[in-house]
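Enquirer: Structure for this input, please:
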Amino acid sequence: MTELHRPAHAPADHPALPRAKVGVLLANLGTPDATDYWSMRRYLNEFLSDRRVIDIAPWKWQPLLQLIILSKRPFTSGANYRLIWNKERDESPLMTITRAQTEALASRMQEAYGGAVQVEFCMRYGNPSTASVVEKMVKAGCEKILFFPLYPQYAGATTATANDQFFRALMGQKWQPAARTVPAYFDDPLYIEALAASVERSYAALPQRPDRLVASYHGMPQRYLREGDPYHCQCQKTTRLLRERLGWEADAIDTSFQSVFGREEWLKPYTVEHVAKLAQSGVRNIAVIAPAFSADCIETLEEIQGEIREAFVHAGGESFTYIPCLNDDSAHMDALAAIAGRNLAGWLA
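Expert: Purely as a prediction, here's the structure:
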């Protein structure tokens, strides 16, 4: 419940206002509200109509999207989501995990700053929308908002479009809060430590040590790299720092890219092809980690554990281990809290 007060030195008839707070707004990609055709179509339409994601001229892209892709893809995407859907809460795992992350971060902010910080989350596509949560925070008295896209590596199609939507939400506010955005944290020591600890825990629980660790990142068109997007370089650095922290040899971890869409050439190697080639070359035991995803989602729970696993086994692989995303793991949440704290400097004692 929002606490109201009358500003100091205000006349007696001045309306009560919420006490000033600082807000931290976590943002992730998004999720459909349900797995039926129309829910999936609404979600995919918003996602695939984003010019940061698909930068083809609308006059070329929209007829293809509306008449062909959105006639078929909601059925297949809905079926894939049903395989991983949280039936108890009737929501996607990404929603469940992001809520848990928000609660964990709120607890850490409470310990550090008392009640001066309000932590919320939003989705770039779907609900809760960025605009609705910004509105909620402003009404609650957040005069400053730190916007925190949960993407360790920067990409125009993830971090930038989330920031775009945040600034569009601010455009709708009569009294805009002061705003900051959290930059990519792909090389943050606490983030790398949390990744390394998750690998060590997973390996310790296995009967046999994997022969290779594959770091699978979400892909993007090769063209974006040539146009100046730093994502590919930041992914490579994350892998290198993880390997160095684990103390492994240079060939112990591979970097690859998944979730290819369309006919354009994307960043290579493609994970689904790479794991098959590993199996064909005699590598029988691998583990896969997804350092670009802060929370498990359709790309990890269905694509990695389904299509990518099947490609490895079909090519002769024997043991396939998926190392879960960091999710609301304590070390991960400590890292996110430290990153938020640094970016709150000057706003809070």
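
Enquirer: from here on, contacts and neighbour counts on C-alpha atoms
Expert: Fine.

Enquirer: Could you pull up the residues touching R124?
Expert: By Cα atoms under 8 Å, 6 or more residues apart in numbering, the residues touching R124 are 27-30, 130, 161-162, 165.

Enquirer: Among those residues, which lie within strands?
Expert: Among these, the ones falling in strands (DSSP state E) are 27-30.

Enquirer: Tell me the one of the residues you listed nearest A204?
Expert: N28 (30.4 Å; Cα to Cα).

Enquirer: who's in contact with that closest one?
Expert: Per Cα under 8 Å, 6+ apart, neighbours of N28: 98, 121-124, 149-151, 162.

Enquirer: related to what we said a few turns ago, can I get the ones in strands among the contacts of R124 in TSV with distance to S49?
Expert: Converted to TSV, the ones in strands among the contacts of R124 look like this (distance: Cα to Cα, whole Å):
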residue	distance to S49
A27	19
N28	17
L29	14
G30	14
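
Enquirer: Now do the buried residues in the strand or helix carrying E193.
Expert: Element membership for E193 (DSSP states H and E) is helix 189-204. By 16 or more other Cα atoms under 10 Å, the buried positions in helix 189-204 come out as 190-199, 202-203.

Enquirer: Proceed likewise with the subsequent sequence, for comparison:
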Amino acid sequence: MTTERLEHAPADHPRVKPAKIGVLVANLGTPDATDYWSMRRYLNEFLSDKRVIDYPRYLWQPLLQLVILTKRPFTSGANYKTIWNNEADESPLMTITKQQVAKLRDQVARRYGAEVVVEYCMRYGNPSTFDVVDRMVREGCEKILFVPLYPQYAGPTSATANDQFFRALMQQKRQPAARVAPEYFDRPSYIEALATSVERVYPTPDAKPDVLVASYHGMPKRYLMEGDPYHCQCQKTTRLLRERLGWGEGDIITTFQSVFGSEEWLRPYTVEHVAELAKQGKKHIAVMSPAFSADCIETLEEINGEIREAFEHAGGESFTYIPCLNDDDLHIAALMELIGENLMGWIG
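Expert: So this is what the prediction gives:
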């Protein structure tokens, strides 16, 4: 990238990069590999986050370091191996994020030209938020729009991504102006993208499943009682999707997956509820994951593994997984709409 000398600056003044506006999209993260130590580093960073596990450190860290991280990297690594993109040697989440960013860069370049650049980072693992923010600042980004790729806001997802972004800004001598894009759980363009993904699989009302399960990532119920809006936003996403599809009240239900620990989490639990549906005679179901912007271990392995097996073991006959929106053009259009609104005032 070219640099320029400031007018009236002395000859020894550091050369300055042309001013840019940055769009930084962020997702949860991924291990670098499936071996024990790669998995341990990733899980340690993830499970040490106070937004994710908010137990007192003096109670949680000994359990994490001495028990959980001696065993879980092996099982998690084995699960990741079943979905790993061996050709690119990376997780599907990384592959899909790169595809999303490639399309966003193309759309941003068409609309704004070279003045706006698009980068991506991960809350846990690589590329880290710290490294990417530092690179963007060094490349001349004087304004950065931070876009967490979580449709629904939650403390353990959106908030911790925001925390890390602002920690990264704290390391910069010359901080850029910063904005954070809000959640987009009820945006018509996002709901349209979800509905279209369902209609591709079930093009007519007569073809729809007995039940469509909208499975969202889980959270301790306590977080809801403490003011986290996630549960309510998930319920609204499901309702808006049902209304857009024109389906009946019982045709789509909200459940929560990925339960961890012994305390009560948001209910109903997906793995238990799909089994109950089968026992009730709902033999043909579909599952989708509106809380995930990209397919990942929770969708490709957990839903297509543990949750599918629970349904079939209870007598279910037909289980269809509807993929996340990933780099679908309607999803990219919805994200571009969000980005465009939040760049207003910075660029035309």
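
Enquirer: Can you give me the TM-score here?
Expert: For this chain pair, the superposition-based TM-score is 0.98 by TM-score structural alignment, normalised by the length of structure 2; 348 aligned residues with a Cα RMSD of 1.3 Å.

Enquirer: related to what we said a few turns ago, look up the counterpart of the helix holding E193 of structure 1 in structure 2, residue range please.
Expert: Helix 189-204 of structure 1 corresponds to residues 188-203 in structure 2, going by TM-score structural alignment.

Enquirer: can you list the residues that contact that stretch?
Expert: 184-185, 208-209, 237, 240-241, 244-245, 290, 322-323, 325, 330-331, 333-334.

Enquirer: Return the members of those residues classed as buried.
Expert: Listed as buried from those are 184-185, 208-209, 237, 240-241, 245, 290, 322-323, 325, 330-331, 333-334; burial here means 16+ other Cα under 10 Å.

Enquirer: Just those residues: which are in strands?
Expert: Per DSSP E, those never map to strands.

Enquirer: Can you name the two of these that sit furthest apart?
Expert: Pairwise over these, using Cα to Cα, the maximum falls at P209 and A333, 27.8 Å.

Enquirer: what about the helix holding E193 of structure 1, how far off from structure 2?
Expert: Following superposition, helix 189-204 of structure 1 is found to deviate from structure 2 by 0.8 Å on average (mean Cα distance after the TM-score superposition for structure 1).

Enquirer: which parts of the following helix or strand past that helix are buried?
Expert: Next along the chain after helix 189-204 of structure 1, taking DSSP H and E as the criterion, comes strand 212-218. Buried residues in strand 212-218 of structure 1, counted by 16+ other Cα under 10 Å: 212-218.

Enquirer: what is the orientation angle of strand 212-218 of structure 1 with helix 189-204?
Expert: 130 degrees (axes from the mean of the first three to the mean of the last three Cα atoms, to 10 degrees).

Enquirer: Structure 1: which residue goes with L245 of structure 2?
Expert: Match for L245 of structure 2 (TM-score structural alignment): L246.

Enquirer: Not including adjacent chain positions, what is the nearest residue to that match?
Expert: Here the nearest residue to L246 of structure 1 in space, its sequence neighbours aside, is A196; by Cα to Cα, 6 or more residues apart in numbering that works out to 6.3 Å.

Enquirer: mind checking how far the one you found is from T239 of structure 1?
Expert: A196 of structure 1 sits at a distance of 10 Å from T239 of structure 1 (criterion: Cα to Cα, to the nearest Å).

Enquirer: list the residues that contact both of the two?
Expert: What both A196 of structure 1 and T239 touch, as defined by Cα under 8 Å, 6+ apart, is an empty set.

Enquirer: Could you confirm G113 of structure 2 falls within a helix?
Expert: Yes. Assessed with DSSP: H, G, I helix; E, B strand; the rest coil, G113 of structure 2 lies in a helix.

Enquirer: What is the neighbour count of it?
Expert: Using other Cα atoms under 10 Å, the number of residues around G113 of structure 2 comes to 12.

Enquirer: With Q234 of structure 1 instead?
Expert: So Q234 of structure 1, with other Cα under 10 Å, has 20 neighbours.

Enquirer: after superposition, how close is the helix or strand hosting it to structure 2?
Expert: Here Q234 of structure 1, judged by DSSP H and E, is contained in helix 231-246. Superposed on structure 2, helix 231-246 of structure 1 shows a mean distance of 0.3 Å to its aligned residues (mean Cα distance after the TM-score superposition for structure 1).

Enquirer: how many degrees apart are that helix and helix 189-204 in direction?
Expert: Here the directions of helix 231-246 of structure 1 and helix 189-204 differ by 60 degrees (the same axes, to 10 degrees).

Enquirer: neighbouring contacts of helix 231-246 of structure 1?
Expert: For helix 231-246 of structure 1, contacts defined as Cα under 8 Å, 6+ apart pick out 153-155, 186-187, 192-193, 195-196, 215, 217, 225, 249-250, 252-255, 267, 291-292.

Enquirer: What separation is there between S92 of structure 1 and I308 of structure 1?
Expert: 21 Å.

Enquirer: Please apply the same query to H218 of structure 1.
Expert: 13 Å.
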